[in-house]
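Student: this one's structure only:
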């Protein structure tokens, strides 16, 4: 049983409300994929020394509450220098980007990484992790304010998503070796055409609502690989991918190598406003809902 201090919101929460997420629970359920808090009690067979530990939890549901009961293997002890808000904002965004770039795309130092939606919850972490892995990072986002956030996260080059010919701008910069796409739609189509031979495209999500159709003949002509990633899915069939990744990420955080960006922090009674920030795309990085204040 966890006394919940904070819950990080994700685009998946909006899809769950509509019943369109691939892992939408049966109703009734409580929103909130990821959370942080303090373990207050453990069930039979669990390690009693965990009581009192501060943990980050990838729960899949139940985060927008004051208390919750979760499987013990979903609870990861937080680094001592990590706040509850940072822990609640950490696992899905950083985990998605690290597994995508390292495990799936095998991003190499010196390659060019193109991040679409670079100021969003996962996009911003892709910029930060890609830079840490030694890539040259091109960030695409809408508007000067969002591009400034991406630049501060480490982007080498920033391009406004509203430019007339995104494809030509990317090609003029040498093209992309790896594309990280959580947006879909026209941005995906432009990036696809600017991907270098032997490039890898990571299909992370389709926040635009437009799921692009990929011409297979173009894939074979340019030797391009399209790699789908549903981060939470590994929990069911290969959990070691997630646990190994999270161990690396928490180590980087403890060393001061990662800086979660939280643009908004609202109390539980304003959770509807917090969700609206995601829906209207007025947030950058993560939106966090807070419950109990730590003692």
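Tutor: Perfect, thanks for sending it. Computed from a predicted model, the values in this text were never measured in an experiment.

Student: all contacts plus neighbour counts: C-alpha atoms, from now on.
Tutor: OK.

Student: Next SSE downstream of whichever strand or helix holds residue 276?
Tutor: Using DSSP states H and E, residue 276 maps to helix 271-279. Once the chain leaves helix 271-279, the next helix or strand it forms, by DSSP H and E, is strand 286-290.

Student: And here is the other one:
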């Protein structure tokens, strides 16, 4: 076992179980025992303790304080997005591997159906709203918690753009897809399919969305070949739904493994960019942190080696180099 692997294992249960399962291929009983600790130790236990009595976090669906903060955001110029409300907290717990039974046992799905409304038009929580990224997060969270979110699935599939992807700005008149929105929807569709099974229409939507990203090498404009934006090269965790080539390539790796497909050669430049960012000790550093309030930090300060990014980068290169 290398020093880097030992360092990765010396982490919160939310990450450690993924190291045990995905990197070390340890027996299922081992990583499942570690994953069960997410509910009682570390990040998972801390976030569970912050849940409101009505099932929400920070008193809102997407923004803390619900409609009050939404009105502030509309009135100001791009205020920093807080990451503490219900949707973001559920995303974190799901990605950390919390057993959904923990939240089902305290009636969280039912409480959210009764007491949580979207800041947009006061819509019911499990019905979703108009933003495809928000709907993608809710699709995955609902599937995880055993909620019927087929209405959101249908909305996402029907909201696909002519070029095969998605754009959260469709309400404002956008007619072409965005890297950012497409990746969020793909993540939600894959998570839903893995848990629930999906259907032919959903799988076809995921296929065209993947093609949208792959045709652009995960990072370039198809029309000019230019880098889409500098932020695609950032290495950051947590992503808070933001796009990066590492996050996109990690999605493609997971999707290909689920679908039983070989690595797509159009990933080559993105993978080599990830490889070039690896430090001499085999780690990847966190080079960016999104502004905005969080309950607590779950990664290292900017400039230091991140165990989350290192696991993702290591798994990506092992998968790619083994093709």
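Tutor: Looks like it arrived, so ask away. Quick caveat: nothing in here was measured; it's all calculated off a predicted structure.

Student: Give me the TM-score for these two chains.
Tutor: Overlay of the two chains. TM-score (TM-score structural alignment, normalised by the length of the first structure): 0.31; 154 aligned residues with a C-alpha RMSD of 6.3 Å.

Student: separation between residue 4 of the second structure and residue 253 of the second structure?
Tutor: 22 Å (C-alpha to C-alpha, to the nearest Å).

Student: So the two - more neighbours on which side?
Tutor: Comparing residue 4 of the second structure with residue 253 by neighbour count (other C-alpha atoms under 10 Å), the higher total belongs to residue 253, at 22 against 15.

Student: which helices and strands does the helix or strand that one falls within pack with?
Tutor: Per DSSP H and E, residue 253 of the second structure falls inside helix 245-259. Other helices and strands packing on helix 245-259 of the second structure, by 3 or more C-alpha pairs under 8 Å, 6 or more residues apart in numbering; DSSP states H and E, are helix 179-196, helix 268-276, helix 307-321.

Student: Quick one: closest of these to residue 31 of the second structure.
Tutor: helix 307-321 (15.3 Å; C-alpha to C-alpha).

Student: you'd agree residue 203 of the second structure is in a strand?
Tutor: No - judged by DSSP: H, G, I helix; E, B strand; the rest coil, residue 203 of the second structure forms no part of a strand; its state is helix.

Student: Okay, it and residue 259 of the second structure: tell me how far apart.
Tutor: 10 Å.

Student: Between the two, tell me which one has more neighbours.
Tutor: residue 203 (17 against 9).

Student: Now the helix holding residue 253 of the second structure: buried residues?
Tutor: 245, 246, 247, 248, 249, 250, 251, 252, 253, 254, 255 (16 or more other C-alpha atoms under 10 Å).

Student: farthest-separated two in these?
Tutor: 245 and 255 (15.0 Å).

Student: ranges for the strands of the first structure?
Tutor: Assigned by DSSP state E, the first structure shows strands spanning 2-8, 34-39, 54-58, 67-68, 75-77, 112-116, 136-141, 157-160, 176-181, 195-203, 225-228, 262-267, 286-290.

Student: Format these as a markdown table; extra columns: mean neighbour count and distance to residue 243 of the first structure.
Tutor: What follows is these, written out as a markdown table (neighbours: other C-alpha atoms under 10 Å; distance: least, C-alpha to C-alpha, whole Å):
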| stretch | mean neighbour count | distance to residue 243 of the first structure |
| --- | --- | --- |
| strand 2-8 | 29 | 19 |
| strand 34-39 | 29 | 15 |
| strand 54-58 | 26 | 11 |
| strand 67-68 | 18 | 22 |
| strand 75-77 | 20 | 9 |
| strand 112-116 | 29 | 24 |
| strand 136-141 | 26 | 26 |
| strand 157-160 | 17 | 32 |
| strand 176-181 | 27 | 22 |
| strand 195-203 | 21 | 21 |
| strand 225-228 | 15 | 19 |
| strand 262-267 | 16 | 24 |
| strand 286-290 | 26 | 22 |
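
Student: one step back: what angle separates the helix holding residue 253 of the second structure from helix 179-196?
Tutor: 30 degrees (axes from the mean of the first three to the mean of the last three C-alpha atoms, to 10 degrees).

Student: Could you check the angle helix 245-259 of the second structure makes with helix 268-276?
Tutor: 120 degrees.

Student: Helix 245-259 of the second structure vs helix 307-321, what angle?
Tutor: 60 degrees.

Student: which helices and strands does the host helix or strand of residue 33 of the second structure pack with?
Tutor: Following DSSP H and E, one finds residue 33 of the second structure within helix 28-36. Contacts defined by 3+ C-alpha pairs under 8 Å, 6+ apart place helix 28-36 of the second structure against helix 13-18.

Student: now for the strands of the first structure, which one comes closest to residue 248 of the first structure?
Tutor: strand 75-77 (12.7 Å).

Student: Does anything pack onto the closest one? Which helices or strands?
Tutor: strand 54-58.

Student: Which neighbouring elements make contact with the strand it packs on?
Tutor: For strand 54-58 of the first structure, the packing partners by 3+ C-alpha pairs under 8 Å, 6+ apart are strand 34-39, strand 75-77, helix 84-88, helix 91-98.

Student: could those go into CSV alongside distance to residue 55 of the first structure?
Tutor: Output for these, formatted as CSV (distance: least, C-alpha to C-alpha, whole Å):
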stretch, distance to residue 55 of the first structure
strand 34-39, 6
strand 75-77, 4
helix 84-88, 8
helix 91-98, 11
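
Student: list the contacts for the residue nearest to residue 125 of the first structure when sequence neighbours are not counted?
Tutor: Closest residue to residue 125 of the first structure apart from its sequence neighbours, by C-alpha to C-alpha, 6 or more residues apart in numbering: residue 94 at 5.6 Å. Listed by C-alpha atoms under 8 Å, 6 or more residues apart in numbering, the contact set of residue 94 of the first structure reads 122, 125, 126, 129, 249.

Student: buried stuff in the longest helix belonging to the first structure?
Tutor: For the first structure, the longest helix by residue count, based on DSSP state H, is helix 239-254. If you call a residue buried by 16+ other C-alpha under 10 Å, then helix 239-254 of the first structure has these buried ones: 242, 243, 245, 246, 249, 250, 253.

Student: Quick check: the gap between residue 218 of the first structure and residue 240 of the first structure.
Tutor: Residue 218 of the first structure is 34 Å from residue 240 of the first structure, by C-alpha to C-alpha.

Student: what's the answer for residue 177 of the first structure, then?
Tutor: 27 Å.

Student: can you put the buried residues of helix 239-254 of the first structure in JSON lines and add distance to residue 149 of the first structure?
Tutor: Shown next, in JSON lines, are the buried residues of helix 239-254 of the first structure (distance: C-alpha to C-alpha, whole Å):
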{"residue": "242", "distance to residue 149 of the first structure": "27"}
{"residue": "243", "distance to residue 149 of the first structure": "29"}
{"residue": "245", "distance to residue 149 of the first structure": "25"}
{"residue": "246", "distance to residue 149 of the first structure": "24"}
{"residue": "249", "distance to residue 149 of the first structure": "21"}
{"residue": "250", "distance to residue 149 of the first structure": "22"}
{"residue": "253", "distance to residue 149 of the first structure": "19"}
